[in-house]
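Trainee: quick check, what structure comes out for this input:
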Amino acid sequence: MASLSEEQRQAVLDAARRPGATRNGVARETGVSEGSVTAICTAAGVSFDRSLTEAAVRARVIDLKAARLGVASSMLDDVQVARQRMHGAEDNRAFLDGAKAVAALAGTHVRLAAFDKDDSVGVDAAKSMLGNLAVALGAAASADEEASNGAVG
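Mentor: Just a heads-up that it's a prediction; the model follows:
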């Protein structure tokens, strides 16, 4: 980091503290490198609003999931083509090559489809089961306590 004057450091901090400020924007505005802006702000405990970046990342994740699902779907079409070629093979070697292609394509489809599997249903079911178990244990403990109190009294 080049030696910066106190005025430059203060200009960086003032710019960084404005609502909606970004590191790159502060660097452009002040003429200070991005790395220096980061170092100055980190040392001063100033952080940038990352909500726009987070929203962009979420959108990109959704786009990539859609792309993977599209590829997984097209893999099924490829499996059909490979099966047709396999069954139309003239000799055992061509049949086995086709079978390997079918297995590879089907396996790729399964892995792609499983990659984005939403297992929140399983998590919710487990939470529900544990909640029901806690209620049942509480009821059993209460019944046991009432039985103990009844026997003593």
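Trainee: going forward, measure contacts and count neighbours with C-alpha atoms only.
Mentor: Fine.
Trainee: so what's residue 34 up against?
Mentor: When contacts are counted by C-alpha atoms under 8 Å, 6 or more residues apart in numbering, residue 34 touches 23-24, 27.
Trainee: sec struct for residue 28, please.
Mentor: Following DSSP: H, G, I helix; E, B strand; the rest coil, the label given to residue 28 is helix.
Trainee: how much space separates it from residue 21?
Mentor: According to C-alpha to C-alpha, to the nearest Å, residue 28 and residue 21 sit 11 Å apart.
Trainee: and what of residue 52?
Mentor: Taking C-alpha to C-alpha, one finds residue 52 at 11 Å from residue 21.
Trainee: over to residue 75?
Mentor: In terms of C-alpha to C-alpha, residue 75 sits 45 Å off from residue 21.
Trainee: for this structure, which helix is longest?
Mentor: Longest helix in the chain by number of residues (criterion: DSSP state H): helix 51-87.
Trainee: what packs against that one?
Mentor: helix 92-115 (3 or more C-alpha pairs under 8 Å, 6 or more residues apart in numbering; DSSP states H and E).
Trainee: how far off helix 51-87 does the helix it packs on point, in degrees?
Mentor: 160 degrees (axes from the mean of the first three to the mean of the last three C-alpha atoms, to 10 degrees).
Trainee: circling back: quick one: distance of the longest helix of the chain to the chain centre.
Mentor: For helix 51-87, the gap between its own C-alpha mean and the chain's C-alpha mean amounts to 16 Å (C-alpha atoms, centre = their mean, to the nearest Å).
Trainee: let's see this one next, to set against the first:
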Amino acid sequence: MPGGTIGSERFDEFRELHAQGLGRNAIAREMGFAPVMVSRTAEHLGLTFDRSQIQAAADARRADVEERRSILAERFVTIAEDCLDRIYQPATVYSFGGKDNTYEEHEFDEAPVAERVKFLTGAAIAVDKSLKLAPPQESSGLDAAKSMLGSLGEALTAFSRAEDEREQQSEGDEG
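Mentor: Sure, this is the predicted structure:
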């Protein structure tokens, strides 16, 4: 028996759990061994684990994470819009101070410059984060260029044919 495998007295139990379709980690938990020992034992016994379920689970996790990133990116865009909207809304500026630590506030028709800078900074950060989470689809414009060139080629061909027909008609009129 090679080193690092489960004892031969438990091979039957191992084969039975494997036949039930349990994965490596489930067998390790059930039998109380490290996953690496389960892998070595499976290799020793000529058994393999179906990885299609693992691949499907990994693909599903990737899709879930991608969706969550997209949702976060959307939330960052909403935050950016909110920051920019607040620049032109009435704003209350307040402070605590003085020897008596008094509260003072002042209402403005729109945010003061210092607050505008904070809102703009917040919006810029939110947009930056949204673009990192969900970059825009890159477009090289190649399809548009091909379409334009195709249309131009068709127009030149039509013009050339019309000119050829006109020349043939004028030659026919002369002869």
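Trainee: what's the TM-score here?
Mentor: TM-score of the superposed chains, computed with TM-score structural alignment, normalised by the length of the first structure, equals 0.59; 118 aligned residues with a C-alpha RMSD of 3.3 Å.
Trainee: out of residue 52 and residue 21 of the first structure, which sits in the busier spot?
Mentor: Counted by other C-alpha atoms under 10 Å, residue 52 of the first structure and residue 21 do not tie: residue 21 has more neighbours, with 16 against 11.
Trainee: give the contact list for the nearest residue to that one once chain neighbours are set aside.
Mentor: In space, and not counting its chain neighbours, residue 21 of the first structure is closest to residue 48: 6.5 Å by C-alpha to C-alpha, 6 or more residues apart in numbering. Listed by C-alpha under 8 Å, 6+ apart, the contact partners of residue 48 of the first structure are 16, 20-23.
Trainee: repeat that for 10 Å
Mentor: Residues near residue 48 of the first structure by C-alpha atoms under 10 Å, 6 or more residues apart in numbering: 16-23, 38, 41-42.
Trainee: and those as a markdown table, adding distance to residue 108 of the first structure?
Mentor: Shown next, in a markdown table, are the contacts of residue 48 of the first structure (distance: C-alpha to C-alpha, whole Å):
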| residue | distance to residue 108 of the first structure |
| --- | --- |
| 16 | 47 |
| 17 | 48 |
| 18 | 49 |
| 19 | 46 |
| 20 | 43 |
| 21 | 44 |
| 22 | 41 |
| 23 | 41 |
| 38 | 42 |
| 41 | 46 |
| 42 | 44 |
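Trainee: now a ChimeraX select for only the buried ones of the residues you listed.
Mentor: Typed into ChimeraX, the line below selects the buried ones among the contacts of residue 48 of the first structure, using 16 or more other C-alpha atoms under 10 Å:
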select :16,17,21,22,23,38,41
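Trainee: show me the contacts of residue 48 of the first structure that map onto helices.
Mentor: Short answer: the contacts of residue 48 of the first structure in helices (DSSP H) are 16, 23, 38, 41-42.
Trainee: of the residues you listed, closest to residue 140 of the first structure?
Mentor: residue 42 (55.0 Å; C-alpha to C-alpha).
Trainee: where's the closest one relative to residue 5 of the first structure, distance?
Mentor: Going from residue 42 of the first structure to residue 5 of the first structure by C-alpha to C-alpha gives 17 Å.
Trainee: what's the answer for residue 136 of the first structure, then?
Mentor: If you go by C-alpha to C-alpha, the gap between residue 136 of the first structure and residue 5 of the first structure works out to 68 Å.
Trainee: and for residue 71 of the first structure?
Mentor: 54 Å.
Trainee: comparing those two, which residue is more hemmed in?
Mentor: Counting neighbours by other C-alpha under 10 Å for residue 71 of the first structure and for residue 5 shows that residue 71 has the greater number, 16 against 9.
Trainee: residues contacting the more buried one?
Mentor: 65, 77, 108-109, 112-113 are the contacts of residue 71 of the first structure under C-alpha under 10 Å, 6+ apart.
Trainee: tell me which two of those sit farthest apart.
Mentor: Farthest pair in these, by C-alpha to C-alpha: 65 and 77, 18.9 Å.
Trainee: so for the two, which residue has more residues nearby?
Mentor: Taking neighbours as other C-alpha under 10 Å, residue 65 of the first structure and residue 77 compare with residue 65 leading, 16 against 13.
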